Every structure is written in C-alpha cells, then in structure tokens.
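S.K.: fold the following.
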Amino acid sequence: MREIGLIAAAFCTAILATPAFAADLTGTATVIDGDTLEVHGQRIRLHGIDSPESAQLCQDAAGKDWRCGQQAALALSDRIARRPVSCEVKDTDRYGRSVAACSVAGESLNAWMVSQGWAMAYRQYSTDYVGAEATARAARAGIWAGTFQPPWEWRTAKRNGDKPQAANQSRPAPAAAPSAAPSSGCQIKGNINSKGERIYHVPGGRFYDQTQIDTGSGERWFCSEDEARSAGWRRSER
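M.R.: Have a look, this model is predicted:
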C-alpha cells in the first residue's frame, strides 16, 4: 500500500509540474491584427507565422507606401467572414495568449495568410509554413509584391526607440546560399518543396543534382535514409 501511495503521489506531482495550456477553442472570432484573433474573450496568436503590425507600412511595386499591417488584418477578417473558427492550442506565450493553429471549414488560416503574402513563416518558432511562404514569394503576393521590413525587425526597432526603416529602405531577407554537405558521408538532401512537403533525394535520383539545400529555411542533410525517415521526410518518387 505504501508503494501505491508513493506512485500516486509521484503521478500527481508530475501532473502539477506539467505546463497547462488552454483548451482548444471554437467560436466566432474577432480579428485583432494579421496574426492575432480573439475567441470567447481569449487572445490567440496564430502559430508559426508573423504578420506586419497594424501601424506598419510596406512599399508596393511602384514604390508607394501602403498600410500592409492594416490590409493583412482586413484580409484575415474577410477570409473568416462570419464563419466559426476552430483553434488547436499548442502553447501559451509570455503575454498569456494561446498560440494555436486555427482553421475555418477545414482550411488552415495560418497557412492561408502566409500563402497569400499577408504573413511570413516565423522560422524562430516553426518551419511549418516555409513552403507556403515560398509560394507567396514566387507569386509576389501581398507584401512580396514590393519591399518591406520583416515584422520582428519592425517591432525590435520600435522597442529600442529607433525609427523603423522606411519602406523604400527595407528589403525582404534574401534566401540563404545553398549549404554544402556537412561531410562526405552525409549526402542525402532533405528538401522542402513549395507545398511544404519534406522530401529527401538520394545521389543518383532524378532531381538530386538540381536540388539545393537552404538550411536557413529548415532544409537539411542526412547521413542515411533511416535518419531522414525518422525526421519526417519521405523519399522522392523519382
């Protein structure tokens, strides 16, 4: 009996020590900005994406300033309309907001905002939307049509009391140069395609030579196929 009591006590202690996240949320949403919602009075930060701040300006293809932060929020509001939003809570941030992947009628709002060029993939916290960002950038959609300062840099400048860069001085961060294989024994290329799919290519494969690896975008090299599969990549079909 004493052993059972000790096990029960340890189990309760483990539960209390586990961080408590808010329950998943479903309901009518109010859009706060391009990456923040409010459902049932609970603020929700969209996981893995970063949208221009409400007061932030970008520059369009003609060189004219426009309120990209405001337009991002309006785009999200229009996409949701009056439909109920379902949010899968993944974490709680330092401001007490739930961090979640949200959807409407089965469509990911996080992915949609990035794919339409209204937000960037927030690589510091997730690489889930790197593929969607590549699609938006290639199409020059939303903020990618011109120039802008990444939202996290804009916030840092504001916090430090610096004047945020003028739109005509800002440039999207260039893609990192292709990364060389770390060693002769690690030749398998883990690539993330435009759909966000993680696919690995082995030497001799049809697309092996033309595939470039950008480790800054979450891509990587593998030393074996088992390692690649264990990390969640699948082998190229060609």
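S.K.: going forward, measure contacts between C-alpha atoms and count neighbours the same way
M.R.: OK.
S.K.: so who does the residue most central in space within the chain touch?
M.R.: The structure's the chain has its C-alpha centroid closest to residue 48; by Cα atoms, centre = their mean the separation is 2.9 Å. Going by Cα atoms under 8 Å, 6 or more residues apart in numbering, residue 48 touches 110, 121, 122, 123, 125, 126, 127, 128, 129.
S.K.: the fifth one falls within a strand, correct?
M.R.: Pointing back at residue 125 there. No: applying DSSP: H, G, I helix; E, B strand; the rest coil, one finds residue 125 to be coil, outside a strand.
S.K.: please report how far it lies from residue 131.
M.R.: The span separating residue 125 from residue 131 equals 15 Å under the rule Cα to Cα, to the nearest Å.
S.K.: do the second one as well
M.R.: Residue 121 sits 9 Å away from residue 131 when distances are taken as Cα to Cα.
S.K.: so which of residue 125 and residue 131 has more stuff around it?
M.R.: The neighbour comparison of residue 125 against residue 131 (other Cα atoms under 10 Å) goes to residue 131, with 22 against 10.
S.K.: the helices in this protein, which residues?
M.R.: In the chain, the helices defined using DSSP state H lie at 2-17, 68-80, 109-115, 130-139, 151-159, 225-230.
S.K.: this one as well, want them side by side:
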Amino acid sequence: MRRLIVMVLGLSLAAPALAAEAVVKDGDTLQLGDKVFRLEGVDAPELDQRCVNQFADPSACGLEARDALVKLIGGRSVTCRDLGPDPVFKGRRLGTCAIAGETDSLSRRLVQDGFALNAAASGKDRFAGDETKAKDERKGLWQGCFVAPNDFRRWDKDAPLRGAACREDKHSELIEAMFPDQPAMLPGCTIKGKLARRARITGNVGVYQLRGCPSYASLTKPNRWFCSEDDARAAGYRKAYNCRIKLTP
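M.R.: Below you'll find the predicted structure:
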C-alpha cells in the first residue's frame, strides 16, 4: 500500500493538533496512527471491487479509487474531525476531513471526481448534486460500468448497473466481470472472505480464512480478499471457527 505523510490538525474537537504517518487503506478510508477513519457521507469502491471500464475491459476500480485519494491528498496536510465510532464498519471512526486551507471536504472532492458515491446520512443528501454532475460529465467510475459499493459488499448480482458503459444486451457479461466465481487475489491481500448465513448468528455477514488455516485451500470461491484481519473484521467478517490460531497472512 502506498504511504504518505498527513498532518492531522485535530482528530476531534477536543483533541490537540498532531502529526501522524497515514496510510490510505482504500478509496474512503485513512489510517492515522492507531486510528482508522472512514470519510463520512460517501461510499467508495472496496479495495477488491471490480468494475468494467469504458473499453468494456474488467478493471480494478477499488485500487483506482484508492489511488485517486492518494493523488488527491498529494502529501499535503489534512484536517480531520472525529465524529465518533463508525456505525457500519467495526473498529473504525467516522471523520470529516479536508486538505488544509481548502473548504471542500475530501468526501465532496471524491464524489466530484467520480470515485465515490453520495451516501445519505440522517436523511441528508449533501453530495447528491456533486454525484449527478460527475455522472453527467462521465468522470471517474461513471465513464465505465459498476455497481454501488454496498451492492458489491452484499454480493448482490441483481443490483442496478451504473455508468455510461453499461449495456443491457451485455448485462450477463458485465455481472460476471463484477462478481466472478473466482476473484483474483490482490497483491499482498491473502485473506479469503466468504459470505455465510451462519455468520449472521454472531452479527457478521461472513467468515474469513487465513493462509495456513485448515479450510483455506478448499475455499476456492471466496467472495472477498482482505489485506488484514482488521480489514476483514471491519467489513463484518469473523474468523472461521477452525482457524483460531494467530497466523500471519
């Protein structure tokens, strides 16, 4: 993963200003020290999400969204306000962040550039106009074909297709590209995730397997690939019961 130095000028209203090395984990998530912040009000593709580009070729849009955030920050200082625990992604915080000296938040900038969708919070569609403009101008994801990140997380093959390159006569091929039976592993992201109804008993959406666990090799059709156990847990996956020892993926 790419690293950059981000000056954090206030992680919460009460917290003092501090400097921290930050990691852009995905298109809408930043790690600052021991805290992981998800940008509030938006939803960007998951790191392992797949889309189709304007040339009808499969694309790693999750990586493209991450790289867009890295480029947007460009090593400049960022101000973040801690909004408290993320109600959706376990172990993460919600943050309102902006490049120092700029009035627009990173959330708005990502939507304007077409690499994130407006995610209404408490009934507020603050970035809906920005999303419509990005769609009309075919920016970022909108020049290709994709499903909303939430639909990808739910592995919903009936989800509506979005983008200028979506074709009804190619619907089956597009869905197959976005939800492959055997998704390719991302470099360095060896943890397999599988959606599982039994996991809902413990409030999760699926289970994950680490390399070296008894069932790792037999899980030939994972839905997701994760780079760390923290990422897997944040997405709502729990470690498989036959994989309880601490392993390094």
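S.K.: circling back: make CSV out of the contacts of residue 48 of the first structure and add distance to residue 59 of the first structure.
M.R.: Shown next, in CSV, are the contacts of residue 48 of the first structure (distance: Cα to Cα, whole Å):
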residue, distance to residue 59 of the first structure
110, 23
121, 20
122, 21
123, 23
125, 27
126, 27
127, 26
128, 27
129, 23
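S.K.: of the residues you listed, keep whichever come out buried.
M.R.: If you count burial by 16 or more other Cα atoms under 10 Å, the buried members of the contacts of residue 48 of the first structure come out as 110, 121, 122, 123, 127, 128, 129.
S.K.: hmm, back to that, and which of the contacts of residue 48 of the first structure is nearest to residue 62 of the first structure?
M.R.: residue 121 (25.0 Å; Cα to Cα).
S.K.: I figured the closest one hits residue 129, correct?
M.R.: Yes: with contact defined as Cα atoms under 8 Å, residue 121 of the first structure counts as touching residue 129 (5.2 Å).
S.K.: in the first structure, point out the residues matching whichever helix or strand residue 171 of the second structure is part of.
M.R.: Taking DSSP states H and E as the definition, residue 171 of the second structure sits inside helix 171-178. Alignment note (TM-score structural alignment): helix 171-178 of the second structure is unmatched in the first structure.
S.K.: contact partners of stretch 142-153 of the second structure?
M.R.: So stretch 142-153 of the second structure is contacted by 43-46, 49-56, 114, 117, 134-135, 159-166, 174, 178-179 (Cα under 8 Å, 6+ apart).
S.K.: returning to that earlier point: identify the contacts common to residue 121 and residue 129 of the first structure.
M.R.: 48, 49, 114.
S.K.: neighbours around the counterpart of the last one in the second structure, how many?
M.R.: Under the alignment (TM-score structural alignment), residue 114 of the first structure maps onto residue 111 of the second structure. One way to gauge burial is a neighbour count; for residue 111 of the second structure, by other Cα under 10 Å, it gives 27.
S.K.: same thing with residue 101 of the second structure?
M.R.: Residue 101 of the second structure has 10 nearby residues by other Cα under 10 Å.
S.K.: cool, and residue 62 of the first structure?
M.R.: Neighbours of residue 62 of the first structure under the rule other Cα under 10 Å: 8.
S.K.: next one: residue 12 of the second structure
M.R.: As a burial measure, residue 12 of the second structure scores 16 neighbours (other Cα under 10 Å).
S.K.: which other residues reach the helix holding residue 171 of the second structure?
M.R.: 49, 50, 51, 52, 58, 145, 146, 147, 157, 166.
S.K.: and it, what's buried?
M.R.: Buried residues in helix 171-178 of the second structure (16+ other Cα under 10 Å): 174, 175, 177, 178.
S.K.: what about residue 71 of the second structure, how many neighbours?
M.R.: Residue 71 of the second structure has 10 neighbours, counted by other Cα under 10 Å.
S.K.: I meant to write residue 82 of the first structure there.
M.R.: Applying other Cα under 10 Å, we find 12 residues neighbouring residue 82 of the first structure.
S.K.: what lines up with it in the second structure?
M.R.: Match for residue 82 of the first structure (TM-score structural alignment): residue 75.
S.K.: fine by me, we can end here.
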